[in-house]
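Undergrad: kindly return the folded structure for what I paste below:
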Amino acid sequence: MKPIISKDSIVYFGEECYSALNTYLEKANHSKIFILVDSNTHEFCLSRLMGEIKGSYDIEVIEIEPGEIHKNIETCSGVWNVLSELGADRKSLMINLGGGVVTDLGGFVACTYKRGINYINIPTSLLAMVDASVGGKTGVDLGNLKNMVGVISESEMVLVDTTYLGSLPANQMRSGFAEMLKHGLIQDKDYWNQISDLSKLDLTHLEKMIYDSVVIKNNIVFEDPTEQNIRKYLNFGHTLGHAIESYYLTHPERETLLHGEAIAIGMIMEAYISSELLSLTKEGLESISKVILHTFPKVTIPSEDHQPIMDLLVHDKKNEQGNIYFVLLNTLGEAKYNCVVDDQLILKSFEYYDSF
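TA: Presented below is the predicted three-dimensional model:
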C-alpha cells in the first residue's frame, strides 16, 4: 500500500514498514535506540520487531505497566529517569511499540526529554493504528481527566503492521472499531456504509479498512494540525465518551470500559443530541444506534451517575471561555463543531441510551 504522507511524518503499511525503518535507522545514526513496551507487547510483539531490525545498534528496552490507569506523569517520570540512567542523549531515538497508552505516553516522553528526541510509533492495537499513533497528539492523563497534559508533535514515522493484531482479544478489536466508525460518521458516508455491517466484512480486508480510516484522519489533520477548526471533528463521541471513561476509571465498583467502548456510548448519545439540535434525521439516529449496539454490548449507566459524569464535562479540552462545546452531526458523513448543548438535553441523551 502506498505510504500516507502527513505534514511531518509518513505512515507505512505491511512489509514496507521494516524496509522503511531499516533505511531510516541506517541513515539517522542515532546514538542509542530505546524501545518502549508494556508487559503485553514485551511478551507478544517485541520479538517480531527485533527480528526485523537489520544492522547492529545499541538498543535498550524499557517496560511499563499496561492499561490507561498507568498513563500518567508518574509513569513518565519513571521512563525519564531510566532514559537518564541509561545515558540517553539528544541523538537518541524512542520507538514506541504498543497500543494507545504506549504511543501517547512514549511520544510525550520523547517530546519532552532533553526538550525533544526523535520517536517512531509502531501501534499494536487496532485503536492505536487508526487513531492514537496518527496526527502527533501525545500526552497523559491528569488523575481521571483524559489527556490533559501533552503536546502535538509528529513522530518520524508510523509503522502499521496488522500482524500484531493477532494477539488482541475481541474487546480490544472492538475498541478500535469505534474510531473507524467515527471516521465514517464525521467525514465519509460511503466508508460508514462499508464498515457498518460487520457480518458482510471479510477480515482479510482489514488492512485496507485501516488504511482508509487513516486516510480520513490524515486529511483532516493535514488541513488543521493544531485543532483550530476541522480537527475538532475527530472529537465526535468524545465529549461525553471521555467523561464516561474518566468516571468509570475512578469508580472500580462500576464496569471497566475500554476507550472505544466509552466512545461508542458517547457517539450514540451525541447522535441523539444531533437529532434534537441539528438536521440528523431520526432514521440516521436509528442507524447509528443500531450499528453501534450491534457491535458494542449495552452498558448500564445508573441514573445516580448521570450528574457526576456531566460534572466532568467542564474539563473537556474543547471548552473555551466557560462554554462546553460538542461536535455533532448534520447528517451521516457531515459534522459540525463548537455546538453548545444545555444540561437538560444532555440528561435526555442519557435517557435515550438507557432506553435500549
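Undergrad: please make it C-alpha for all contacts and neighbour counts, starting now.
TA: Noted.
Undergrad: hang on, Glu270 packs against Phe350?
TA: No - here Glu270 does not reach Phe350: they are 9.7 Å apart, not a contact under C-alpha atoms under 8 Å.
Undergrad: comparing the two, which shows the higher neighbour count?
TA: Neighbour count, other C-alpha atoms under 10 Å: between Glu270 and Phe350, Glu270 has more, with 26 against 21.
Undergrad: the helix or strand hosting the more buried one: which residues count as buried?
TA: According to DSSP states H and E, Glu270 maps onto helix 259-277. Of all the residues in helix 259-277, those buried under the rule 16 or more other C-alpha atoms under 10 Å are 259-275, 277.
Undergrad: same question for stretch 214-223.
TA: So, applying 16+ other C-alpha under 10 Å, buried residues of stretch 214-223: Val214, Val215, Ile216, Lys217, Asn218, Asn219, Ile220, Val221.
Undergrad: over to stretch 278-295?
TA: Buried-residue list, stretch 278-295, by 16+ other C-alpha under 10 Å: Leu278, Leu280, Thr281, Gly284, Leu285, Ile288, Ser289, Val291, Ile292, Leu293, Thr295.
Undergrad: please narrow these to those residing in helices.
TA: Using DSSP state H, the members of the buried residues of stretch 278-295 that fall in helices are Gly284, Leu285, Ile288, Ser289, Val291, Ile292, Leu293, Thr295.
Undergrad: which one of those residues is nearest to Asp342?
TA: Leu285 (19.5 Å; C-alpha to C-alpha).
Undergrad: so the closest one sits against Glu276, correct?
TA: No - Leu285 lies out of contact with Glu276 (C-alpha under 8 Å); the separation is 10.1 Å.
Undergrad: start to end distance for stretch 116-133?
TA: One end of stretch 116-133 sits 17 Å from the other (C-alpha to C-alpha, to the nearest Å).
Undergrad: this one as well, want them side by side:
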Amino acid sequence: MNSILAKDCEIHFNIKAYEVLKTHLAEKNYSKVVVIVDENTHQSCLPLFLSRVESDIVFDIIEIEAGEMSKTIDTCTSVWEALSDLGFDRKSLIINLGGGVVTDLGGFVACTFKRGINYINIPTSLLAMVDASVGGKTGVDLGVIKNQIGVIATGEMVIIDTEFLATLPQNHLRSGLAEMLKHGLIADRKYWDTLSDLSQLHIEDLEQLIYESVIIKNNIVNSDPNEDGVRKYLNFGHTLGHAIESYFLDYDAKEELLHGEAVAIGMILESYLSYKLLDLSKEDLATIKTNIQNLYGKISIDEDDYEHIIELLKFDKKNSHGVINFVLLEAIGKPKYDCQAENALIIEAFEYYKA
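TA: Next up is the predicted model:
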C-alpha cells in the first residue's frame, strides 16, 4: 500500500510504516521518546508496537485513563508534569498509540509542551485511523463539550497498522465505520454504496476501504487545512451528533454513546434537514436512514431531551456570530456548508428519526 502525502507529513501503512519510523528515529536522534497509551492500548497494542519497531531506543511510557472523560486539561497537566519529571526537552518526541482520545490529547500535549515538540500518531481504533489521526486537529473537551480547546498542527507522520483492529470490540468497529459512511455521503456515492452493503464485504476488504477513506479525508484537508471552507464538509452529522454525544455523556440517566454511534444519529437527522431545506431526494433520505439504522439500531431519544440537545448546539465550532451552521447534503456526494435550520425543523428531524 503506497504512502499518502498529507500536509507536512506522510501517512504510512502496515509493515512498511515501521521501516520508515525506524529510519526517522535514527535520523532525528531524539533526546528522548515517550509513548502515550491508555490502559487498554498499554495492554493490547504496546507489545505489538514494540515488537514491530525493534529499536535500541528506550521508550518511556505514559499511561492515561481510557475513555472520553479523560480528554481534559487535567489529564494534559498530568502528562506535562510527567514529561518534565522525565527530563523531556524540545528535541524529544511523543508517539501517540491509541484511539481518538489518545491522538487528540497527545497531539495537543506535544504542540504545547515547551511551545511545541514533535509527535507521531499511531491510531489503534478504526475511528482514529480514518478520522482523528489525519488532518492535524488536536485538543481536549471542555467539560462535556467536545473539542473546545486545541490547535491544528500536523505531526511528523501517521502510521496505520490494521492489525491493531483485532483488539477492538464490535461496537468500536461500528463506531469507526460511521466516519467512513460519512466520507461516502460527502464525497463519493460509489464508496457509500459499497459500505452500505456490508453483507457483501469480507474482513480483507476493510484494509482497502480504510485506505480510500483516508484519501477522501486527506484530499479535503489538503485543500483547506484551517477549515475556512470545504473542510467543514467533514462535520456532516457532527453538529447534532456532538450535541447528542455530550448530552448522553452528561446525564446519568442516559447510557454513554460512542462517538460514531452519536454521529450515526446526527447523519440521519441532518439528512432529514437536507431533504427539507436542500435537494436531497426522499429516496436517498430513506436509504440513508435505513442503512444507518440497520447497522446501529435506534437509540431512545425522548421529547424531553430535544431542548437540552438543541441548547448544546451553540457550542459547535462551525458557528459564527451566534448562528448555528450545519453541513447538509444537496445529494449523496454533494455537501453544502453554512446552512441554517429552525429549531422546529430540528425537532421534526428527531421525530423522523424515531418514526
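Undergrad: sorry, back to before: of the buried residues of stretch 278-295 of the first structure, closest to Glu320 of the first structure?
TA: Leu278 (21.2 Å).
Undergrad: what helix or strand is the nearest residue to that closest one once chain neighbours are set aside on?
TA: Once flanking residues are discounted, Leu278 of the first structure sits nearest to Asn330: 5.6 Å by C-alpha to C-alpha, 6 or more residues apart in numbering. Assessed by DSSP H and E, Asn330 of the first structure sits inside strand 325-331.
Undergrad: which residue packs closest to the residue positioned nearest the centre of the first structure, ignoring adjacent ones?
TA: Nearest to the geometric centre of the first structure sits Ala132, at 3.3 Å (C-alpha atoms, centre = their mean). Leaving aside its sequence neighbours, Ala132 of the first structure sits nearest to Gly100 (C-alpha to C-alpha, 6+ apart; 5.1 Å).
Undergrad: same thing with Ala264 of the first structure?
TA: Closest residue to Ala264 of the first structure apart from its sequence neighbours, by C-alpha to C-alpha, 6+ apart: Ala178 at 5.8 Å.
Undergrad: next one: stretch 276-293 of the first structure to chain centre, how far?
TA: The chain centre lies 23 Å from the centre of stretch 276-293 of the first structure; the measure is C-alpha atoms, centre = their mean, to the nearest Å.
Undergrad: stretch 108-120 of the first structure now?
TA: With C-alpha atoms, centre = their mean, you get 19 Å for stretch 108-120 of the first structure.
Undergrad: endpoints of that stretch, how far apart?
TA: Terminal residues of stretch 108-120 of the first structure are spaced 12 Å apart (C-alpha to C-alpha).
Undergrad: can you give me the helices for the stretch 1-150 of the first structure?
TA: Using DSSP state H, counting those that start in this stretch, the helices found in the stretch 1-150 of the first structure span residues 16-28, 39-44, 46-52, 73-85, 100-112, 126-127.
Undergrad: mean distance, the fourth one to its aligned residues in the second structure?
TA: What it means is helix 73-85 of the first structure. Compared with the second structure after fitting, helix 73-85 of the first structure has a mean deviation of 0.4 Å; criterion: mean C-alpha distance after the TM-score superposition for the first structure.
Undergrad: show me where the stretch 151-300 of the second structure has helices.
TA: 170-187, 189-196, 203-223, 238-250, 259-277, 282-296.
Undergrad: packing partners of the second one?
TA: Here helix 189-196 of the second structure touches helix 170-187, going by 3 or more C-alpha pairs under 8 Å, 6 or more residues apart in numbering; DSSP states H and E.
Undergrad: which parts of the lengthiest strand in the second structure are buried?
TA: For the second structure, the longest strand by residue count, based on DSSP state E, is strand 145-152. By neighbour count on 16+ other C-alpha under 10 Å, the buried set for strand 145-152 of the second structure is Ile145, Lys146, Asn147, Gly150, Val151, Ile152.
Undergrad: how close does the last one sit to Asp224 of the second structure?
TA: Translated: Ile152 of the second structure. Distance, Ile152 of the second structure to Asp224 of the second structure, by C-alpha to C-alpha: 12 Å.
Undergrad: dump the helices of the stretch 151-300 of the second structure to a markdown table, plus distance to Asp316 of the second structure.
TA: As requested, these are arranged in a markdown table below (distance: least, C-alpha to C-alpha, whole Å):
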| stretch | distance to Asp316 of the second structure |
| --- | --- |
| helix 170-187 | 18 |
| helix 189-196 | 26 |
| helix 203-223 | 19 |
| helix 238-250 | 6 |
| helix 259-277 | 13 |
| helix 282-296 | 23 |
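Undergrad: so which of the ones you listed comes closest to Ile324 of the second structure?
TA: helix 238-250 (8.7 Å).
Undergrad: how close does the closest one sit to the first structure?
TA: Relative to the first structure, helix 238-250 of the second structure is 0.3 Å off (mean C-alpha distance after the TM-score superposition for the first structure).
Undergrad: and what of stretch 204-211 of the second structure?
TA: Mean for stretch 204-211 of the second structure is 0.6 Å (mean C-alpha distance after the TM-score superposition for the first structure).
Undergrad: residue range for the longest strand of the second structure in the first structure?
TA: The alignment of strand 145-152 of the second structure onto the first structure (TM-score structural alignment) covers residues 145-152.
Undergrad: I'm done for today, thanks for sticking with me.
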